[in-house]
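*Asks:* sequence unavailable; structure follows:
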């Protein structure tokens, strides 16, 4: 059952499947997220866990045993339980079971919390290792925002402004979804990314590492969205050319390097969570008018 949160400034809708944010509306009821056109992509804002991107051939190794895991992991297709709710916040929980252990042989408790504060939506994800051995995990966010935003500006007028200067190359995605050895020139002009479909002809732009801790998106002379992601070391920007959305994706992990065949604990971007410990990732979205 859809969970609705509102504070008079923002109204959001969250689905228990994936604890996924499906809608952010401004004070006038205008939708700020994707229209989820099935001709392009039906996602809204999936939570990425326990991996981000693809593992080589959808397979990975734990102590010599091979497991199969689809791109971005299983949390986005798992049914969460709502464990707390107020008018402005909701907390969801996913606990390992026989199905998750078929693809991820670890004990965990995953929490996703969405919380409104004025014109800001905060989302926090925590994974707690409830087992007796180290837990390998990455957490990522994948929100898809309306492109164009509903403020009368053309799609071509939309851009992103990074909070800091970035390195002059970005990671490239190979045909199988892994990270290619050769990097691409960065399309940034200083801190400005002018959006156009051609940027995404070869999949996402992957800033690894990302120096910024926020990106502001929209037309220069209209209301904008600021996405804050302090502490997240990587950032993906993605769309399907021709669609009506663009994703701003803070990650604390990344896809396998092309050809990687090592153990999951040796995978770049994997966090080793000790028994009883918790790993956290957070982002926020603010409407700037």
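*Replies:* Yep, that arrived. Only a predicted model underlies this, so the values are computations on that prediction, with no experimental measurement involved.
*Asks:* okay, CA-based contacts and neighbour counts for the rest of this
*Replies:* OK.
*Asks:* and the helices in the chain?
*Replies:* Per DSSP state H, the chain carries helices over the ranges 98-103.
*Asks:* now do the contacts for the nearest residue to residue 92 once chain neighbours are set aside.
*Replies:* For residue 92, ignoring the flanking residues on the chain, the nearest one in space by CA to CA, 6 or more residues apart in numbering is residue 82 at 4.3 Å. Taking CA atoms under 8 Å, 6 or more residues apart in numbering, we find residue 82 in contact with 16, 90, 91, 92, 93.
*Asks:* then residue 54?
*Replies:* So residue 54 contacts 70, 71, 72, 176, 177, 178, 255, 256 (CA under 8 Å, 6+ apart).
*Asks:* can I get the buried part of those as one PyMOL selection?
*Replies:* Buried members of the contacts of residue 54 can be picked out in PyMOL with the line below, counting by 16 or more other CA atoms under 10 Å:
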select buried, resi 71+72+177+178+255+256
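*Asks:* let's have the contacts of residue 54 in JSON lines, adding distance to residue 97.
*Replies:* As requested, the contacts of residue 54 are exported to JSON lines (distance: CA to CA, whole Å):
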{"residue": "70", "distance to residue 97": "17"}
{"residue": "71", "distance to residue 97": "20"}
{"residue": "72", "distance to residue 97": "19"}
{"residue": "176", "distance to residue 97": "29"}
{"residue": "177", "distance to residue 97": "28"}
{"residue": "178", "distance to residue 97": "28"}
{"residue": "255", "distance to residue 97": "25"}
{"residue": "256", "distance to residue 97": "26"}
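*Asks:* now for the contacts of residue 54: which two are most distant?
*Replies:* The largest separation in the contacts of residue 54, counting by CA to CA, is between 72 and 176 at 13.5 Å.
*Asks:* before we move on, the earlier item: just the ones of the contacts of residue 82 in strands?
*Replies:* Among the contacts of residue 82, the ones falling in strands (DSSP state E) are 90, 91, 92, 93.
*Asks:* thought the second one was touching residue 85?
*Replies:* Yes - Residue 91 is within contact range of residue 85, at 6.4 Å (criterion: CA atoms under 8 Å).
*Asks:* got another one to weigh against that:
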């Protein structure tokens, strides 16, 4: 594990998937990030690239050829190299290879940078098109935050822009899209995750709060098109895992009526040759 530390936080990350694996608050003496217990979910905060969600039948048509790719893409299961590391930040890099081109035909460079500033963690993404043609991709975050009490004691506060829409799922694929009015807060309970993730557009930040605590987590992802909110739901007991994922996305699963053409995916991103994509989201441990 690779460790960054200041007087407020300890964060750990690893080369495999460039995944953030631990956030510890010294002030609160509390683990913030899910520990990866495979009883519920073996990951902590995987990087989703070059797809978010699932492809129809795990297949997509790119550059006149079909490619097979599992849910959320391959980056989360590949080894990144560290290209920079100091007391406050670490930067990982994944470069396209013969292995990645069996799954995804483009030449690319993906950089993931973590920086600690006081009681915040900045996550920077840079995607560079190293190809001679336009490159299409999706990218997303999937951090899981610990729930220390009954889920029903927790709620979300939203800061939104423009008109918020709710994207509903049918199985692993998106189906209907409807406008949502007055989405200021949402009380959490197991039943709302019965059909998998809640997905919204035009949200800039979310606070994860508990009725029984003055500390809370703020996830700021201004100008991201989508956010997913998820925890595993167990129908037999009407219960969930002891964490909630708040997932800023630049991409979406295939629709139920997908034609499997990659460039037709909803919320797909395009880069011209040698063009780069840059984005940032921030996790902050706050106290009222």
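*Replies:* Arrived safely. This is a predicted model, so every value here is computed, not measured.
*Asks:* which residues sit in contact with the aligned residue in structure 1 for residue 193 of structure 2?
*Replies:* Aligned by TM-score structural alignment, residue 193 of structure 2 pairs with residue 200 of structure 1. Residue 200 of structure 1 is in contact with 238, 239, 240, 241, counting by CA under 8 Å, 6+ apart.
*Asks:* any idea how far residue 255 of structure 1 is from residue 200 of structure 1?
*Replies:* Distance, residue 200 of structure 1 to residue 255 of structure 1, by CA to CA, to the nearest Å: 17 Å.
*Asks:* still on that earlier bit, more crowded one of residue 91 and residue 85 of structure 1?
*Replies:* More crowded of residue 91 of structure 1 and residue 85, by other CA atoms under 10 Å: residue 91, with 21 against 16.
*Asks:* which residue in structure 2 lines up with the more buried one?
*Replies:* Under TM-score structural alignment, residue 91 of structure 1 pairs with residue 91 in structure 2.
*Asks:* what residue of structure 1 matches up with residue 215 of structure 2?
*Replies:* So residue 215 of structure 2 corresponds to residue 223, using TM-score structural alignment.
*Asks:* that match: how many residues sit nearby?
*Replies:* That count, for residue 223 of structure 1 with other CA under 10 Å as the rule, works out to 15.
*Asks:* isn't it up against residue 287?
*Replies:* Yes - contact criterion CA under 8 Å: residue 223 of structure 1 and residue 287 qualify, at 7.2 Å.
*Asks:* and residue 278 of structure 2, what does it touch?
*Replies:* Applying CA under 8 Å, 6+ apart, we find residue 278 of structure 2 in contact with 124, 125, 126, 127.
*Asks:* how close does it get to residue 74 of structure 2?
*Replies:* Distance from residue 278 of structure 2 to residue 74 of structure 2, by CA to CA: 20 Å.
*Asks:* re earlier: of the contacts of residue 54 of structure 1, which are still contacts in structure 2?
*Replies:* Among these, the contacts conserved in structure 2 (both residues aligned by TM-score structural alignment, their matches' CA atoms under 8 Å) are 70, 71, 72, 177, 178, 255, 256.
*Asks:* including distance to residue 134 of structure 1, could those go into TSV?
*Replies:* Below are these laid out as TSV (distance: CA to CA, whole Å):
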residue	distance to residue 134 of structure 1
70	22
71	22
72	20
177	27
178	25
255	20
256	20
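*Asks:* tell me the counterpart of residue 178 of structure 1 in structure 2.
*Replies:* Match for residue 178 of structure 1 (TM-score structural alignment): residue 173.
*Asks:* just to revisit the earlier point, and which of the contacts of residue 82 of structure 1 is nearest residue 155 of structure 1?
*Replies:* residue 16 (31.6 Å).
*Asks:* residues in contact with residue 137 of structure 1?
*Replies:* 49, 50, 51, 270, 271, 272, 273.
*Asks:* 6 Å instead, please
*Replies:* Contacts for residue 137 of structure 1 (CA atoms under 6 Å, 6 or more residues apart in numbering) come out as 50, 270, 271.
*Asks:* now swap in residue 14 of structure 2 and tell me
*Replies:* Going by CA under 6 Å, 6+ apart, residue 14 of structure 2 touches 1, 2.
*Asks:* on that earlier part again, from residue 3 of structure 1, how far off is the residue nearest to residue 92 of structure 1?
*Replies:* 9 Å.
*Asks:* same question for residue 91 of structure 1.
*Replies:* Relative to residue 3 of structure 1, and taking CA to CA, residue 91 of structure 1 is found at 10 Å.
*Asks:* hmm, back to that, looking at the contacts of residue 82 of structure 1, spot the one nearest residue 219 of structure 1.
*Replies:* Of all those, residue 219 of structure 1 sits closest to residue 90, with 31.1 Å by CA to CA.
*Asks:* what is the burial count for that closest one?
*Replies:* 21.
*Asks:* again, but for the one 3 residues further on
*Replies:* Here the neighbour count serves as a burial measure; for residue 93 of structure 1 (other CA under 10 Å) it reads 21.
*Asks:* from residue 16 of structure 1, how far off is it?
*Replies:* 9 Å.
*Asks:* mutual contacts of the two, please.
*Replies:* Counting by CA under 6 Å, 6+ apart, the residues touching both residue 93 of structure 1 and residue 16 are residue 80.
*Asks:* re the thing from before, these two touch, right, the match of residue 178 of structure 1 and residue 252?
*Replies:* No - counting by CA atoms under 6 Å, residue 173 of structure 2 does not reach residue 252; the two are 8.8 Å apart.
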